[in-house]
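Engineer: The following block contains a protein sequence and its predicted model.
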Amino acid sequence: MTHRRATRRKDCPLTGPVPVPTPATTPYWEGAQREELTIQQCQSCTQHYFYPRPFCPYCNSDDVVWTPVSGRGRLLSYVINYRPTPPFDAETPIVVALVELEEGPHLMSNVIGVDPTPENLPLDLQLEVTFVERGDLKLPMFTPLQESAR
């Protein structure tokens, strides 16, 4: 018995649920609407960090601000999901990735714009953020940098 893999065109718009911004995440989503990746930075120790919280995880200072970052990073780890559950089942395969930003923090996101095969997703692949409209939000996702695209 053979199984046919469901596939999605690389340029196909994404569907499915959208995150619900909270008071803690609103600045992140407002930045995404401007197509700007923003994360928090501590004014006391200068460290960038993600996920959003009201204090610095490095020095416990509450003197933190939202700041735009480069949007560039590298692929640390990933999984190619061929069997997502509804409502994501129309989007197969999905590359769920752990991306290390140039500024240091790690983000879970998706890699899009490349055939989802291990050959096209070497670890340390250089990535850049792109924004994909879904509902009323723009979601930050990552694509290979042009010079490192395969």
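Structural biologist: In hand now; what should we look at?
Engineer: contacts and neighbour counts: CA atoms only from here.
Structural biologist: OK.
Engineer: Mind checking what secondary structure Tyr78 has?
Structural biologist: strand (DSSP: H, G, I helix; E, B strand; the rest coil).
Engineer: Would you mind confirming that it is in contact with Val95?
Structural biologist: Yes: assessed by C-alpha atoms under 8 Å, Tyr78 is found in contact with Val95 at 6.6 Å.
Engineer: what ranges do the helices span in this structure?
Structural biologist: 26-33 (DSSP state H).
Engineer: Check it against this one:
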Amino acid sequence: MQTAIAKPRPKIDNVNRGFWDNARAQKFSVQKCAACADVHFPGSPVCPRCLSENQSWVEISGRGTLLSWARFHRAYWVSFRADLPYLVCLVGLEEGPLLVSNLVGVESEDIIIGADVDAVFEKVDDELTLPKFRISG
């Protein structure tokens, strides 16, 4: 019997912990600067617009637009082999930031660039929940 190989996990630190805590609660969030109101993702220790350290994680809609996608047929990590083929997408969130994630619940022949998408959450274990996207419908 073959032992399952663990998939790579995000490194959760003080900068991105708010995002992952919110995802575990099935809330989609981005970082917002209290000084200039810039909304950005991924999180950073200082605002990319004004360099303020006064930032927080705020819940957003989780809605966006599908800007691009790719269907992966090759497992670059052995642990993803059982998932092949899988869809990776670039989403423009309603609130502005771009995000790369997985597109789920759709066949590739039904995907249309510009489609509306919604965040969904996949619980990996008690510590990690991954945000993914599904075509709105």
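Structural biologist: Sure thing, it's come through. All values derive from a computational prediction rather than experimental measurement.
Engineer: So after superposing, what's the score?
Structural biologist: Once superposed, chain against chain, the TM-score is 0.88 (TM-score structural alignment, normalised by the length of structure 2); 130 aligned residues with a C-alpha RMSD of 1.4 Å.
Engineer: Mind listing the shared neighbours of Tyr78 and Val95 of structure 1?
Structural biologist: Residues touching both Tyr78 of structure 1 and Val95 (C-alpha atoms under 8 Å, 6 or more residues apart in numbering): none.
Engineer: how about stretch 34-45 of structure 2, aligned to which bit of structure 1?
Structural biologist: Aligned by TM-score structural alignment, stretch 34-45 of structure 2 corresponds to residues 43-54 of structure 1.
Engineer: buried residues in that stretch?
Structural biologist: Across stretch 43-54 of structure 1, burial judged by 16 or more other C-alpha atoms under 10 Å covers 47-49.
Engineer: Looking at those, spot the one nearest Tyr58 of structure 1.
Structural biologist: Gln47 (7.4 Å; C-alpha to C-alpha).
Engineer: State the distance from the closest one to Pro23 of structure 1.
Structural biologist: 22 Å (C-alpha to C-alpha, to the nearest Å).
Engineer: just Ser109 of structure 1 next, same as before
Structural biologist: From Ser109 of structure 1 to Pro23 of structure 1 the distance is 21 Å (C-alpha to C-alpha).
Engineer: And the two? Which one has more around it.
Structural biologist: Using other C-alpha atoms under 10 Å, the more surrounded residue of Ser109 of structure 1 and Pro23 is Ser109, with 17 against 6.
Engineer: I figured that one was touching Phe142, is that so?
Structural biologist: Yes: with contact defined as C-alpha under 8 Å, Ser109 of structure 1 counts as touching Phe142 (7.2 Å).
Engineer: Now for Val117 of structure 2, how many residues are close by?
Structural biologist: 22.
Engineer: now do Gly96 of structure 2
Structural biologist: Quick note: Gly96 of structure 2 (other C-alpha under 10 Å) scores 14 neighbours.
Engineer: corresponding residue for it in structure 1?
Structural biologist: So Gly96 of structure 2 corresponds to Gly104, using TM-score structural alignment.
Engineer: so what's its match closest to, chain neighbours aside?
Structural biologist: His48 (6.9 Å; C-alpha to C-alpha, 6 or more residues apart in numbering).
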